[in-house]
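> My questions concern the predicted model and sequence given below.
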Amino acid sequence: MLVLGPLGFALPWILTALAALPVLWVILRAMPPAPKQVLFPGVALLRGLLDRMPLAQRTPWWLLLIRMLAIAALILAFSGPVWKPVIERQGSGPMLIVMDAGWAAAPDWASRQSRAERALSDAAAAGRPAALLIADGQAQAGALEFAAADSLLAGLRAAAPVSWSPTLPENPAAALANQPAGELQTLWLSDGMEHANRPEWLAELTSRGPVSVVAQGHPLRALTLQAGDTPVLTLTASDAHPPAILAIGPDPQGIERELARLEPTEGATQDGVTRSPAQIDLPPELRNRISRFQIEGESHAGAVVLADERIKRRKVGLVGDPDRQAEGQQLLSQLHYLRSALGPTSDVVEGGLGDVLDSAPDAIIVVDQVDMPEVGELAEWVDQGGLLIRFAGPRMAADEELVDEPLIPVALRQGGRDIGGALSWGDPRGLAPFAADGVFAGLTAPEEVAVRAQLMAQPSPDLAGRTMASLSDNTPLVTRERLGEGQVVLFHVTANAEWSNLPLSGLFVEMLNRLVATARVTPSQERADSRETPFWNAEMVLDGFGREHPAEGLAPVPAADMAKGPGPDRPAGIYAAEERRVALNAGTEFRLASWPGAQVQSAQVLPGRDLKGLLLAAAAALLVLDVLGSALVAAGGGRWRRGGGGAAAGAVLLAMLALRPDSALAQEINPELIRAADEVALAYVLTGDDRIDETSREGLEGLSRILRQRSSVEPGEPVAIDPDNDDLSMLTFLYWPITDTQAPPSPQAYLRLNHFLRSGGMILFDTRDGDLTGVGGPDMSQSLRDLAAPLDIPPLAPLPDDHVLTRTFYLLEDFPGRWHGNPVWAEAPPADAELQDGMPFRQLNDGVSPVIIGGNSWAEAWAVDQNGYPAFPMGTGFDGEQQREMAYRFGVNLIMYVLTGNYKSDQVHVPALLDRLRVEEELGP
């Protein structure tokens, strides 16, 4: 490349053609060629005659200048000019390209590939061998193979970021053992983070030759989860302006969408990295539906935290005896101990049994209660999957009908057992070790925990199978029985320190949390939770861009490897062991990398601006001026004196000024309208109400997506239209929501709108009041009447069943939006339109109805948010989604009707035309 100041030329040899410009000047200067002087006596007879159409002997200087400039612009254009090109050092030895391919490289992966491809292409042109190291941990062990640079392009284009941190070989010297002779030039496309083995590789590469590092051009942001009593998300970012965190999950209709938005608090900054926490403080009903958290605006696996049991929060109902909770005895109440143990990890609801059942809890704890009036409702709740935990007490021990008490896991003896009383012979009992395969597996009972009294169970063959915890003398402490989909658990002691000191220990808190965690859990899942799982199977995995994919071809992951985080054999995703689910997330708290001894380039530095297009456009403009100038010369008959030449030059100068893009004479056209004409974009009218305008945009965006998925029409992004300022001639469809506050368009705007309607355009007026009775159709709202009065709207009528709009793409009987059951109005059919023999439909109107009016709020039915999920609810359950589907079908029919006219209606004439042709052929001429 030849560089002259800020200008570079990729093909400098073409510039040698500039030497021919003086020759061209001489050739073009003669018009026509100079005449030969011949002596002829008869010429004397012509003396005194005036030539009224003289020819110019020479081409005007300004016309020659235009032609020379046009040719020079063409020569410069084809020489590959680049403004401020990036000049890289070109060595003669081998080249190595190192690409960090972790999740942090995903946001600008395409530009990274382009940068590496450009370097390989330059190396191939110079005949230099090259090697490519994709730092994703999936490369085969051994030395890198140096080969022809162009042979590496296919592997580069097929590479993609992964959902774990970059991994480099441990021994850089061994990996570079096959390096050819010569100085090694390295291009390192870094993600900006510090990784294992990176310092060793940098030191090795700088010792072998120059290292150029292309730094991350996108702010580094990662999301991590710290589990605990109140789970906390931590947003680690290389900038000090953290965005919001979106909580995504299914809504009540089962559609994935944004459920909540968490704003990180101001965090601490250290070494250029800011860590901002965000507590997951959400209602349990909402929190338990969340499937993932994601940093707003980020599209990589490190910005995603998949939700599992660590973020779920159970709702626990506490039921006690309010008469025994006097103000002075609050600290002695059994509910006080339960409230203190469960409050940090669960949402606690207190009250009577009926009130607690109405709150739809996951677990209910009943303290020393017998003969409960709502026992039938409680039994039904347990049968449907609820967890009932009961604690013993003096009232249960004194109940004469304790043997017949319902919702008890084992039969009990009346009176209880006093182990450490004044009249007893024994000492208080400690706890026996917990079973290795039970819910309490892994917990250790402190030696100081002792039980002084308990309710005794009646001996039975199945008592051992129902015992979850026991005392040192093998008498039951906690028993359980399954009831339908739920379970009933009984602590044979009180929940306060009256019968034991168990509630004073941390073991009591852990036991309750373990039990509450089994709420709404199947027996098989509980078995998986209660023991160490040897292997985990991937159920769903994320790619480097944070997109979900089904897990295919992955081997089971040992439990010991799960603690290491994501890796080549265990991508970020959801892993299952029987019924248990655990999330493996890609995000980590990172440190920024430093590059001693390397030349660091910013990814924002562009390789230079290509001037070829601008020079070609300038050459074309100069050639147009040459045509205009030649026409002026021919019209002037060649009489070019100094004054005339100056006038012509001034005229051409004015023409050049008129061709300038920033000239006041040039018409300003909204570039969005040009794009709309090129991409068949759908348009909507701005009403001045931001909420309505945003709904219109989201609605047309949703309809455009459906059109791209289901038809050959591929609309671009929707276009916002201001009738007072925008030209409508390049549009075909206009959605106009009606509001009470929008101002009427100007007279000039009505002229544009009427021209739009007469030239084949359509306006869909949506009064959005289909949920109200008696509004819409010809009795349209006053706002619509005021806005539409100056428009050339033909007579309207409700859409008949055989209108072409019912069959342009889908067969429809109704045209619902967010609302349904309201009439939709279009141009009335001709008075003589009748059904003809052999025709299934009437021929209604020859063209497209310029206006469709209704009040079903179609934009709200079509609208999707930035994640592609429906923005507005419709109906309930399947019926609502079916209505949304029919709204989309109406939208597809409408756009097809606008773009194709009545071709579907014309198709019904084909049988009659074929019959007529057949009859004419039989009759002959």
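Structure's in. What do you need? The shown structure was predicted, so the numbers you read here are calculated from the model rather than taken from an experiment.

> When you work out contacts or count neighbours from here on, use the C-alpha atoms and nothing else.
OK.

> Okay, helices next: where are they in the stretch 51-200 of the chain?
Using DSSP state H, counting those that start in this stretch, the helices of the stretch 51-200 of the chain run over 61-77, 109-125, 153-158, 172-175, 198-208.

> for the first one, packing partners?
Contacts of helix 61-77 with other secondary structure elements, assessed using 3 or more Cα pairs under 8 Å, 6 or more residues apart in numbering; DSSP states H and E, are made with helix 21-29, helix 612-635.

> quick one: the last one to chain centroid distance?
Just to be clear, that refers to helix 612-635. Mean C-alpha position of helix 612-635 versus that of the full chain (Cα atoms, centre = their mean, to the nearest Å) differs by 48 Å.

> could you give the angle of that helix to helix 61-77?
Following axes from the mean of the first three to the mean of the last three Cα atoms, to 10 degrees, one obtains 160 degrees for the angle between helix 612-635 and helix 61-77.

> Tell me how far the helix or strand where residue 678 lies lies from the chain's centre.
According to DSSP states H and E, residue 678 maps onto helix 671-679. Mean-position distance between helix 671-679 and its chain equals 25 Å (Cα atoms, centre = their mean).

> list the buried ones in that helix?
Neighbour-count burial for helix 671-679 flags 672, 673, 675, 676, 677 (criterion: 16 or more other Cα atoms under 10 Å).

> Is it possible to get JSON lines of the helices of the stretch 51-200 of the chain that adds distance to residue 358 and mean neighbour count?
Converted to JSON lines, the helices of the stretch 51-200 of the chain look like this (distance: least, Cα to Cα, whole Å; neighbours: other Cα atoms under 10 Å):
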{"stretch": "helix 61-77", "distance to residue 358": "78", "mean neighbour count": "19"}
{"stretch": "helix 109-125", "distance to residue 358": "52", "mean neighbour count": "17"}
{"stretch": "helix 153-158", "distance to residue 358": "56", "mean neighbour count": "13"}
{"stretch": "helix 172-175", "distance to residue 358": "65", "mean neighbour count": "16"}
{"stretch": "helix 198-208", "distance to residue 358": "58", "mean neighbour count": "17"}
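
> for comparison:
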Amino acid sequence: MNALSFATPAVLGALLALPLIWWLLRLTPPRPQQEVFPPLKILARVLKREETPAKSPWWLTALRIALAAAIILALAGPVLNRDTTALSTSGPLTLVIDNGWAAAPDWERRTQTAATLIDAAERADLPVSIAFTAEQAQDATPGTAAGAREKLAAARPRPLATDRARTVETVAAALDGATPGTLAFLTDGIETDAQTPALDRLANLRPADLRVIQADAARIAALTTVTNGATSMSARAVRLDGAAPLVATVSALDAQGRVIASGPLTFGPGERETTAELNLPFELRNDFARLQIDGFQTAGAVRLLDDGFKRRRVALISGESGSDFQPLLQPLYYIERALGPYADLVKPDSPDLATAIPALLEQNPSAIIMADVGRLPAGVYEPMQRWLANGGTLIRFAGSRLAAAPADDPLVPVLLRQGERAFGGALSWSEPQPLAPFPPTGPFAGLPNPDGVTVTRQVLAEPVPDLAQRTLASLADGTPLVTMKDDGAGRIILFHVSAEATWSNLPISGHFVEMLRRLVQLSRSGGVSAEAQAAATATLPPWRLLTANGSLTAETGNARPLTLNPATPPKASHDTPPGLYGSEDGFTALNLLPADATLEPIASSAAMPVTRLALAGDSARPLSPWLYLAAFLMLLADGLIMLFINGAFRRLPKAAAAAAALAALAFLAPLAPDYARADDSRPGDELILDRLKTTRLAYVTTGEPEVDRISQQGLAGLTDFLLWRTALEPGQPVGLDIAKDELAFYPLIYWPVSATAPMPSPEAISRIDAYMRAGGTVLFDTRDQIGGLGGTQTSPNTERLQAILGNIDIPPLEPVPENHVLARSFYLLHDFTGRYNGSPLWVEARSDGRASATSLSSSGDGVSPILITGNDFAGAWAIDDAGNAVLPTVPADETQREHAFRAGVNIMMYMLTGNYKADQVHIPALLERLGQ
């Protein structure tokens, strides 16, 4: 039953003045229309009689009377009410009240509505049964109205989802077969059980009158998934009512409750799911402690963030530069694609690890990943170990360089055997090994079995008593695949396979992404600048709990500790309500809704009729806003009518044309063109352009005049030979101070090793190491027929070479095989003689152990970054200004000198063209097939 009432009925007396207003409006006609006439037309109409309306048109007067009446009625405050106090007397009044998280904003009106029904039941002398859907235990036995009021006053909204199935069972047990008279369901409108809707459960109680009293569903929204992306943080939001558009704001707050950033949250018509973006640098996003929808004070509209939501900064370091033309063979290719969506990846600006690693550490990375990095510069170990002690995570991948590194490397979690272990080779009895299932504890717990992942090559760990405790993943035969060691507050992790798919197909499997992501999440989000993270425990006590209105409180009440299980994410419940579990040093956030949650409206398939009502306050519908709107529209219409009568619209075309002309001028106003050009030239650019334009051979200046003179004359002689025999036209050779000069301009640097020359500084050696990593090649020449490798003989120059190489991360080496590219890059050679003929030429060894072509894993398109000889190449190449040889060969043989020049040509062609001639090994087979 509807009833119309007025807040101030005395104002209705003003309606008696409407006849007077009618009379006044009829005697006040509109102002006469004015027109501007040409002078001749004035003379033509001078005798015409001027006419003026005697009264206002009746329809205009009626419009104004209606406008006055609408304002008077609006001021009287009309309200349309509906009577909801009539109850069925066939049974007790049964109240089922939602007091979950969505009931928090309208809890007062909800209790007011329930109190009104309890008062009506008291007047009708009916018992009252009351139950709340978010309580763990309660008594719904029908009792007096006074007892129901006490229960209602003691009830509070809970930061939990409703459990209507258990509540209906409690009510049914309390009624003990009695049939309710009026059953009022004060709901938040959210369906929690799609299998058996809440209304169907209530209809099974067979009430005489079933009422659903619901608040405004448009004000119920929640945050679910939060993703910390590469450039922004995105928050997925859902709402209950998707009919009308909704615009809100998502704010990010820090641990002190201060708003750091905000972003728009827009639901279009019919949309019940949307995403808000917060575009900030990840350093600021890592300060976010919670996200919330402004204006929606509920636990569901809040998303708590812990350390796991923070985006890590990960530094990537490779043992070699790789080739952009073969990205699948680059050591960091799969790592970048695995971690790109989850972490902020940074790379060193320089290949010189002595300067690059300290620069990376200054950026406070949470983790550092090294792909096939063997020996580090000596000055890097101490800052790396300090960074680890403060909570950093070092993740290393094996490779040929790491396999050749010293066994006592402090940045390796286990003691490694020298060399590599191969499966499925010609000399191996073992087939490629699959992975064993991941252990139930550790960072990989809960991952599916790695079916289809096999390993063909790995580095082995020496058996020690605690090797099993350090193993995170292993092969099917029990060999460790991933090992870890704690180092202070940080940890060192080693994958015993390479980061690309040459040793294993793990990098191209889906497990690789999840394994890396979990290992990176182990690191401290703030990097080395943060305090050490508290040790992870399996059970965390409640620290801060979330209230129903979305605020955090230190009152933990009866909450129990949260048990963490990587295989089963925890859920909010009465025992573990949503909040923060742990301590100030480290905590885990437990949110109310799961990441894939949706909000569905309550539905019913029951046959019995359902009366739908609104909460107290919503049932009273004020009519004043509609009357004010009607009055405004009538006022607007009156104004337009008066403008039309006075002829204002006749001048509209001219005004529109003038406005269009002004708009065109503003739009077409040309800006003065700026022909200025920036002059960004710098001193030394001419030298850089010259080095880039002309290929030059370079040598290391030792500080000894005789050695440097022979090096200059030797490279000058090789330059003349290249001009005479090849299409290459190099410039004059250049002497380099490796501690100062730029090395990247030269494809080959010749280094005559001299024991009497000053020892290069660690910084200079580190620059040479960086040059080799970037794709350059250094030719070390001890000039003593020994070469420093592979034999028992030593010399002072050999010892100096070993001291230099002791600080450089070099790959495994081998003498040039017979069918190596170096032996056929220009001339067909069998050996590489110089002034002497007693030392082999050492190059990077193939990682698979075969002696065919250069290693595809080496940098610079298959070019070895290092060459070592003792045959004194520069002494054989050296010529004076007259073109005569400076030094004799040993033994004296001009054919040997010719072969030395040819070796130099092959080396230069190898430096400039790479391994493209490696396919010449197939020529005999191709010729044989052509002959057939």
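Received it, and whenever you're ready, just let me know what you need. Source: prediction; values computed, not measured.

> where does the TM-score land?
The TM-score (TM-score structural alignment, normalised by the length of structure 1) is 0.50; 520 aligned residues with a Cα RMSD of 3.9 Å.

> now, of the helices and strands packed on helix 61-77 of structure 1, which is deepest in the fold?
Stretch with highest mean neighbour count among those: helix 612-635 (a mean of 17; mean count of other Cα atoms under 10 Å).

> The stretch 201-350 of structure 1: strands as residue ranges?
Secondary structure of the stretch 201-350 of structure 1 (DSSP state E, counting those that start in this stretch): strands at 211-214, 221-226, 232-237, 245-250, 256-262, 268-270, 273-279, 292-295, 304-306, 314-319, 346-350.

> Can you check which of those gets nearest to residue 70 of structure 1?
Comparing those by their distance to residue 70 of structure 1 (Cα to Cα), the top pick is strand 211-214, with 39.5 Å.

> mean deviation of the closest one from structure 2?
When structure 2 is overlaid, strand 211-214 of structure 1 sits 3.2 Å from its aligned residues on average, using mean Cα distance after the TM-score superposition for structure 1.

> thinking again about what came up before, okay, the strands of the stretch 201-350 of structure 1 in CSV with mean neighbour count and distance to residue 508 of structure 1 next?
Formatted as CSV, the strands of the stretch 201-350 of structure 1 follow (neighbours: other Cα atoms under 10 Å; distance: least, Cα to Cα, whole Å):
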stretch, mean neighbour count, distance to residue 508 of structure 1
strand 211-214, 22, 56
strand 221-226, 23, 24
strand 232-237, 23, 25
strand 245-250, 21, 33
strand 256-262, 18, 33
strand 268-270, 12, 37
strand 273-279, 21, 26
strand 292-295, 22, 32
strand 304-306, 26, 31
strand 314-319, 23, 16
strand 346-350, 19, 15
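
> Tell me which of these lies nearest to residue 408 of structure 1.
strand 314-319 (16.0 Å).

> nearest residue to the equivalent of residue 404 of structure 2 over in structure 1 other than its sequence neighbours?
Residue 404 of structure 2 maps onto residue 398 in structure 1 when the alignment is built from TM-score structural alignment. Among residues not flanking residue 398 of structure 1 along the chain, residue 415 sits closest, at 5.6 Å (Cα to Cα, 6 or more residues apart in numbering).

> For the one you found, what is the corresponding residue in structure 2?
In structure 2, residue 415 of structure 1 lands on residue 419 (TM-score structural alignment).

> For the residue positioned nearest the centre of structure 2, list the residues it contacts.
Taking Cα atoms, centre = their mean, the centroid of structure 2 lies closest to residue 229, which sits 2.4 Å from it. Going by Cα atoms under 8 Å, 6 or more residues apart in numbering, residue 229 of structure 2 touches 311, 341, 342, 343.

> Residue 546 of structure 2 contacts residue 577, correct?
Yes: taking Cα atoms under 8 Å as the definition, residue 546 of structure 2 is a contact partner of residue 577 at 7.5 Å.

> so what sits against both of the two?
residue 159.

> quick one: stretch 331-343 of structure 1 to chain centroid distance?
Distance, centroid of stretch 331-343 of structure 1 to centroid of chain: 45 Å (Cα atoms, centre = their mean).

> my bad, should have said stretch 341-356 of structure 1
38 Å.

> okay, whichever strand or helix holds residue 853 of structure 1 sits on what stretch of structure 2?
Assessed by DSSP H and E, residue 853 of structure 1 sits inside strand 851-854. Under the alignment (TM-score structural alignment), strand 851-854 of structure 1 falls on nothing in structure 2.

> so what does whichever helix or strand comes after that strand touch, helix or strand wise?
Downstream of strand 851-854 of structure 1, the first helix or strand assigned by DSSP H and E is helix 858-862. With contacts defined as 3+ Cα pairs under 8 Å, 6+ apart, helix 858-862 of structure 1 has these neighbours: helix 690-710, helix 877-900.

> which residues in structure 2 does stretch 285-305 of structure 1 match up with?
By TM-score structural alignment, stretch 285-305 of structure 1 lines up with residues 283-303 in structure 2.

> List the buried residues for that stretch?
Applying 16+ other Cα under 10 Å to stretch 283-303 of structure 2 flags 285-293, 296-303 as buried.

> now that stretch: how far from the chain's centre is it?
On Cα atoms, centre = their mean, the centre of stretch 283-303 of structure 2 falls 18 Å from the chain's centre.

> Same question for stretch 545-560 of structure 2.
Using Cα atoms, centre = their mean, the offset of stretch 545-560 of structure 2 from its chain centre is 30 Å.
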